[in-house]
Every structure is written in structure tokens, then in C-alpha cells.
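1. Dropping the sequence and predicted coords here.
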Amino acid sequence: VLHEFSTIEGVVEDVTQIILNLKKVSLKVESDEEKSLEINVMGPANVTAGDIVGDGDVTILNPELPICTVAEGTTFHAVLTAEKGRGYTSADENKARKVDMPIGVLPIDSIYTPIERVNYQVENTRVGQRDDYDKLTLDVWTDVSLAASEAISLSAKILTEHLTIFVNLDD
């Protein structure tokens, strides 16, 4: 395809919808190198994240995620690249990192965060005879790549690193 507003003959979803579905794929990449993944499915078929094939360094964590629907007599072929990262990288930033990107390569946003949602609640609580304590309750939803307890621990570590600059400030 030439651009994200294209359609693919024999595929129900347009390229924009396929890209949105690919952004939802959760991967665990065990290597520091960029990895090449491939989808090659002959229709009729419902293409899912489980159809993505790579080497042993990449694990698909949500293989049941639908990507597209392919009609009979149509082959859906896509080559994907994946790498480790942190936070979020826009499609424009991904495009700028790759010099001389050939026509037909569509960079998409990279969403590295395993955190789906966080909720917190602060309540008054009693400890012994004292009732002037606060209790913090965190509800953390993650994808399957990171447990909620690990996410909280890592978040606290990152926050500590960011705040250490203030520890030795002189007046």
C-alpha cells in the first residue's frame, strides 16, 4: 500500500483500521536489537496477532487480538519491525529515525507502556488510637507484559531517580 488511507482488495478493513489494530498488539521483546516480524495469511481467514511470526526473542502477549479479515483467494502479507523502548514514540519520530524509507513502509506510533489505567484513592485511617493517618489505595491495570506490583515498583524507582536532583539543593 502507498499510504494509510488505502484499501486492500480482498481485506474487509481499510489500512487505517489495520494500523489501529496493530497498535494494540502487545509484544515482549527480549533483545536490544530491532526485530523483524511477518504476517502471511491466505484467505478466507480472520487474521489475529497470533498470526505474527518472528524469532524467539519476540513474544506476542495478546495473540487473540483481531487485526483484519481476509476474503477467499486473497493473501495478506505484512512485514513489521519491533524493538524495545520506553513511553511513546510518534509515527513522525519513527519515520525521522529511518533514513531513505522505501515507498510502502508505513511508520506507526510506538506505545511502549504496559499500563492501561490507574486509579487512586486516599482515605483517612486509624492506627491504634491515632486517626490522623492516610491510606493510599492504588488500582493498576496492565497488559500481561508487566504485573501491577512490578509496575508500581518501577514507577517508584523512576520517581526516585527524578527527585534525587532536589536532595542536595543548597539554600
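-> Arrived safely. Numbering: from 1, shown residues only.

2. C-alpha only now, for contacts and for neighbours.
-> OK.

3. And T125, which helix or strand is it part of?
-> Assessed by DSSP states H and E, T125 sits inside strand 115-127.

4. what sits up against that strand?
-> Residues from elsewhere that reach strand 115-127 (CA atoms under 8 Å, 6 or more residues apart in numbering): 131-143, 151.

5. let's bring in a second model and compare:
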Amino acid sequence: MIEIGFQRPKYLECNYETLTEKYGYFSAQPFERGYGITVGNALRRILLSSVTGAAITAVRIQGVLHEFSSIPGVVEDVTDVILNLKSIPLKFEGDEPIIMTLKKKGPTEAKASDIVHDPDIEILDKDIHIASLDKDGKLDVEMIVKNNRGYIPADQNFDGDLSVDYIPLDSSHSPIKKVNYRVEAARVGKRIDYEKLSLEIWTSGSVSPQEALA
């Protein structure tokens, strides 16, 4: 009887027909039995926790000292404005913090496209709604953007060098939005007890699925 040596994938296949800037489907085979789920689970954990991304870590809103307040002439309260700001996907590869600003007077709608930023920052979705201002409304916001990994609570984003009117935020830096994996049976020669690992990756667009997996 001929024994087949330890099997491992030689390369990773990508489905280019479905590949986009935000979605990728990949597969690899053959894995020895039990290795597919081990590798799949490890890749999922690493992708969700260890890929660097940019996020807003602190904001200063003129006339506001804490997030549980309101802004005269602005429909949304401060909490909602901050949530909308945090939802803006950013691409930034710098090592040092950088500042973005937003200044609007009503009556108008403030959107991500109204944010003034350094050329090193890219706003990936400029249509995101930030706030609605009536005729007396005024919104003056300064935002600190940093690169990091994973989830950072607000207390860790506190910076004593900033003025007291800055509000530190909890920030989610991972550009990986979702990862799914599936393990199926695979054949090598006459043996059918090997495994195929399929991996789906969704990103914010700041990194491509291929870059995330590289």
C-alpha cells in the first residue's frame, strides 16, 4: 500500500469573477482532516483583529463639552452626530495622528463630503449623513484620526495633550467587516478524506480582500 505524505495547500485560489474592492472569495486545498477548521478559524480571528485601519479617535465640537448634550439649531444630538462621524470609512496610512475639520451653517445637511482633510486621508463614502442644520444651526467640528488595530475603548484614546473640550471616542479600526469560512471534503488521488477551505472576506474598501489576506 502506497502512503501519501502529509498534504498541504500549494497555493490560494481567488474567484476573480466575484472579486470587488470590498469582497473576495478564496479557497485552498488539500488540508489533512481537521486542519481546515483550524486554519479557517485562525485566519478569521487574525483578519478581524490584526489588520491596521484608520478611525476617528476624538472630536471637538464648538460649544460642546460632553457627548450627552445638544447643539443649537442641529436636529441630531451630539451622540448621534458622533455615531455618524464614527461610521465614516477612512483610508489613511500615516503613523502620526492627523486632523480633519467640518464647518457648516444652516439651513443645510452636513455630509462626509463636507469634511476638510489632508490629501493623505481618503473618505471612502462621502454620502454619509452627519447632521441636519436649521437656519440658525452651526456645526464646527475638529476630528483626530489615527491608525491602529482592532477595537480601542475611549479611555485608551484619551490624550492629555489635547484641550479639555476634546471628547475621546471608542474606535473600531479594523477594515475587515466580516469573515466567513467553510470546510468541505476534498479528494487527493483515491483518498476523499481531505478538506477544502473556502474563505469569504468583506472589507470597508480601505484595503482589498487580497491585501488583507496577503
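-> In hand now; what should we look at? Every value quoted in this text rests on a predicted model; they were computed, and no experiment measured them.

6. Got a TM-score for the pair?
-> The TM-score (TM-score structural alignment, normalised by the length of the first structure) is 0.81; 151 aligned residues with a CA RMSD of 1.5 Å.

7. Buried subset of the contacts of strand 115-127 of the first structure, written for PyMOL?
-> Selecting only the buried entries of the contacts of strand 115-127 of the first structure in PyMOL, with 16 or more other CA atoms under 10 Å as the criterion:
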select buried, resi 140+141+142+143+151
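
8. hmm, back to that, read off where the helix or strand following the strand holding T125 of the first structure ends up in the second structure.
-> For strand 115-127 of the first structure, the following helix or strand on the C-terminal side (DSSP H and E) is strand 130-142. Using TM-score structural alignment, strand 130-142 of the first structure corresponds to residues 191-203 of the second structure.

9. Which parts of the second structure are helices?
-> 35-50, 78-86, 209-213 (DSSP state H).

10. Including distance to Y25 of the second structure, could those go into a markdown table?
-> Putting the helices of the second structure into a markdown table (distance: least, CA to CA, whole Å) gives the following:
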| stretch | distance to Y25 of the second structure |
| --- | --- |
| helix 35-50 | 13 |
| helix 78-86 | 28 |
| helix 209-213 | 8 |
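
11. re the thing from before, which of the residues in the strand holding T125 of the first structure are classified as buried?
-> Under 16+ other CA under 10 Å, the buried positions of strand 115-127 of the first structure are I115.

12. with the second structure superposed, average distance for it?
-> Strand 115-127 of the first structure, aligned to the second structure and superposed, deviates on average by 1.3 Å (mean CA distance after the TM-score superposition for the first structure).

13. and the angle from that strand to strand 130-142?
-> Here strand 115-127 of the first structure points in a direction 160 degrees away from that of strand 130-142 (axes from the mean of the first three to the mean of the last three CA atoms, to 10 degrees).

14. how much distance is there from strand 115-127 of the first structure to the middle of the chain?
-> 26 Å (CA atoms, centre = their mean, to the nearest Å).

15. most centrally placed residue in the second structure?
-> P175 (2.7 Å; CA atoms, centre = their mean).

16. Could you find the counterpart of it in the first structure?
-> Looks like P175 of the second structure aligns to P114 there (TM-score structural alignment).

17. what's the answer for V141 of the second structure, then?
-> Under TM-score structural alignment, V141 of the second structure pairs with A78 in the first structure.

18. Excluding sequence neighbours, find me the nearest residue to its match.
-> I39 (5.1 Å; CA to CA, 6 or more residues apart in numbering).

19. residues near the one you found, how many?
-> 18 (other CA atoms under 10 Å).

20. Now do it against S145 of the first structure, distance only.
-> 22 Å (CA to CA, to the nearest Å).

21. And E30 of the first structure, by the same measure?
-> Counting by CA to CA, the gap from E30 of the first structure to S145 of the first structure is 12 Å.

22. of the two, who's got more company?
-> Legend: neighbour count by other CA under 10 Å for E30 of the first structure and S145, higher for S145 (17 against 13).

23. thought the more buried one was touching K28?
-> Yes - S145 of the first structure is in contact with K28 according to CA atoms under 8 Å; the separation is 6.5 Å.

24. Overlap in contacts, the two.
-> L61.

25. which residues in the first structure form strands?
-> Listed in chain order, the strands of the first structure (DSSP state E) span 27-29, 35-42, 45-48, 58-60, 66-70, 75-82, 88-89, 110-111, 115-127, 130-142.

26. The fifth one relative to strand 35-42, how many degrees between them?
-> So the one you mean is strand 66-70 of the first structure. Using the same axes, to 10 degrees: strand 66-70 of the first structure against strand 35-42 is 40 degrees.

27. distance from strand 66-70 of the first structure to the second structure after superposition?
-> Compared with the second structure, strand 66-70 of the first structure is 1.3 Å away on average (mean CA distance after the TM-score superposition for the first structure).

28. Tell me which other helices or strands that strand touches.
-> On a contact count with 3 or more CA pairs under 8 Å, 6 or more residues apart in numbering; DSSP states H and E, strand 66-70 of the first structure meets helix 15-23, strand 45-48.
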